[in-house]
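Undergrad: I'd like to go over a predicted model; first the sequence, then the structure.
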Amino acid sequence: MFRRLLRLGLTALLTVTTVGGAVAISSPAQAALPHCNGAGVYTSTWSGARGATAWIPAYVSSTINFNCLLIRGDHSSGVGELQRTLTGIYSRYLGPNGVDNDFGGYTQSALRSVQADIGISADGEYGPQTRDNLCWRWTGSDNSCIWLNNNH
């Protein structure tokens, strides 16, 4: 009986998904957010960079939702935008393939390194906390960036 209750409790706390044959366990917060399947244009409203734009990962359907996740194994233009920011703004190495829209080991390692440098949880996963704390590559520039959270 205890094992059954424990199993039911764990099922309620965790969501299990299959990604390319591998099993991924997500926390409830992750399970509530969609995976970024593309990218969208963010336009700054901050007075210091009003009108500046940056492409950032997004869940794209009939609308654009910037509240999404990227994890190892994901493949999309959103991964590519994250990679462009990691290389262009934060000077991280993404392996021999560079920006390839694939969230693999090099991207995960680069993201962990940047997360640690900017003082947030270095879990190697992209979500709202990472989105809000990265300085995103300004459209048309390789090394200028804008913040989504204007408190920086």
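TA: The structure has been received and is ready for your questions.

Undergrad: CA atoms for contacts and neighbours, from now on please.
TA: Will do.

Undergrad: separation between residue 94 and residue 119?
TA: 21 Å (C-alpha to C-alpha, to the nearest Å).

Undergrad: if you count surrounding residues, which of these two has more?
TA: Neighbour count, other C-alpha atoms under 10 Å: between residue 94 and residue 119, residue 94 has more, with 22 against 9.

Undergrad: second structure follows, compare the two:
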Amino acid sequence: MKRPLAALAMTAVSILGMMTVAPSANAADGTCTSTTNVWRSYNKNNYVSTVPTTGSGSTSCIMQQGASGYHVFVLQYTLHFCHGYNIRMDHQYGPETAAAVRSFQASKGLAADGIYGPNTRNALSWRFYVTDGSSLACWRL
């Protein structure tokens, strides 16, 4: 009788352990280190935007203070042109970018931690261009 109860207890502990460490649906796939193009069609025009990604191409990524590169510039550009934040677009995720991300997050009712992640990405409107360069728009992904 003791062995079946011990086995049942171990199974319960294993299941509960998996439930507590399972990632949430909004968990990121890694750190943003690159970019990719996202395409949309509207009124017979093709629009393209560039968004941050992991090295493997997932748009579900995280950026925070200390990051640098073109992927940071893309975020800064979107914060500036689509959301009105007057920040330097210097490819550096410094205190100024973190403050703009915090302010944006707070304005959307998100946890205002200054870290760009999947929830922030989904709330942002990104700068899209018609592929012939004739028009601009800001849309959510």
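TA: Arrived safely, thanks for sending. None of these values were measured; they are calculated from a predicted model.

Undergrad: skipping adjacent residues, who's closest to the alignment partner in the first structure of residue 76 of the second structure in space?
TA: By TM-score structural alignment, residue 76 of the second structure lines up with residue 83 in the first structure. Leaving aside its chain neighbours, residue 83 of the first structure sits nearest to residue 99 (5.7 Å; criterion: C-alpha to C-alpha, 6 or more residues apart in numbering).

Undergrad: now swap in residue 100 of the first structure and tell me
TA: Nearest one to residue 100 of the first structure, counting by C-alpha to C-alpha, 6+ apart, is residue 80 at 6.3 Å.

Undergrad: for that neighbour, helix, strand, or coil?
TA: Here residue 80 of the first structure is recorded as helix under DSSP: H, G, I helix; E, B strand; the rest coil.

Undergrad: about what we covered before: what is the burial count for the aligned residue in the second structure for the residue nearest to residue 83 of the first structure?
TA: Residue pairing (TM-score structural alignment): residue 99 of the first structure is matched to residue 89 of the second structure. The local packing of residue 89 of the second structure (other C-alpha under 10 Å) involves 18 other residues.

Undergrad: now swap in the one 10 residues further on and tell me
TA: Residue 99 of the second structure sits with 18 neighbouring residues when counted by other C-alpha under 10 Å.

Undergrad: circling back to that earlier point, what sits against the residue nearest to residue 83 of the first structure?
TA: 80, 83-84 (C-alpha atoms under 8 Å, 6 or more residues apart in numbering).

Undergrad: looking at those, spot the one nearest residue 112 of the first structure.
TA: residue 83 (12.5 Å; C-alpha to C-alpha).

Undergrad: hmm, that closest one is touching residue 107, no?
TA: Yes. The pair residue 83 of the first structure / residue 107 is scored as a contact, 6.9 Å apart, by C-alpha atoms under 8 Å.

Undergrad: joint contacts of those two?
TA: residue 94.

Undergrad: about what we covered before: the host helix or strand of the match of residue 76 of the second structure against the second structure, how far on average?
TA: Residue 83 of the first structure is part of helix 77-88, with elements assigned from DSSP states H and E. Compared with the second structure after fitting, helix 77-88 of the first structure deviates on average by 0.6 Å (mean C-alpha distance after the TM-score superposition for the first structure).

Undergrad: need the residues that contact the helix or strand just after that helix.
TA: Moving toward the C-terminus from helix 77-88 of the first structure, the next helix or strand (DSSP H and E) is helix 105-118. Identification of contacts with helix 105-118 of the first structure by C-alpha under 8 Å, 6+ apart yields 71-72, 83, 86, 90, 92-95, 121-126, 130, 133-134.

Undergrad: filter the residues you listed down to just the buried residues.
TA: Buried members of the contacts of helix 105-118 of the first structure, scored by 16 or more other C-alpha atoms under 10 Å, are 71-72, 83, 86, 90, 92-94, 122, 124-126, 130, 133-134.

Undergrad: which parts of stretch 24-40 of the second structure are buried?
TA: 28-36.

Undergrad: how about the helices in the second structure?
TA: Shown for the second structure, the helices assigned by DSSP state H span residues 2-21, 70-83, 95-107, 118-123.
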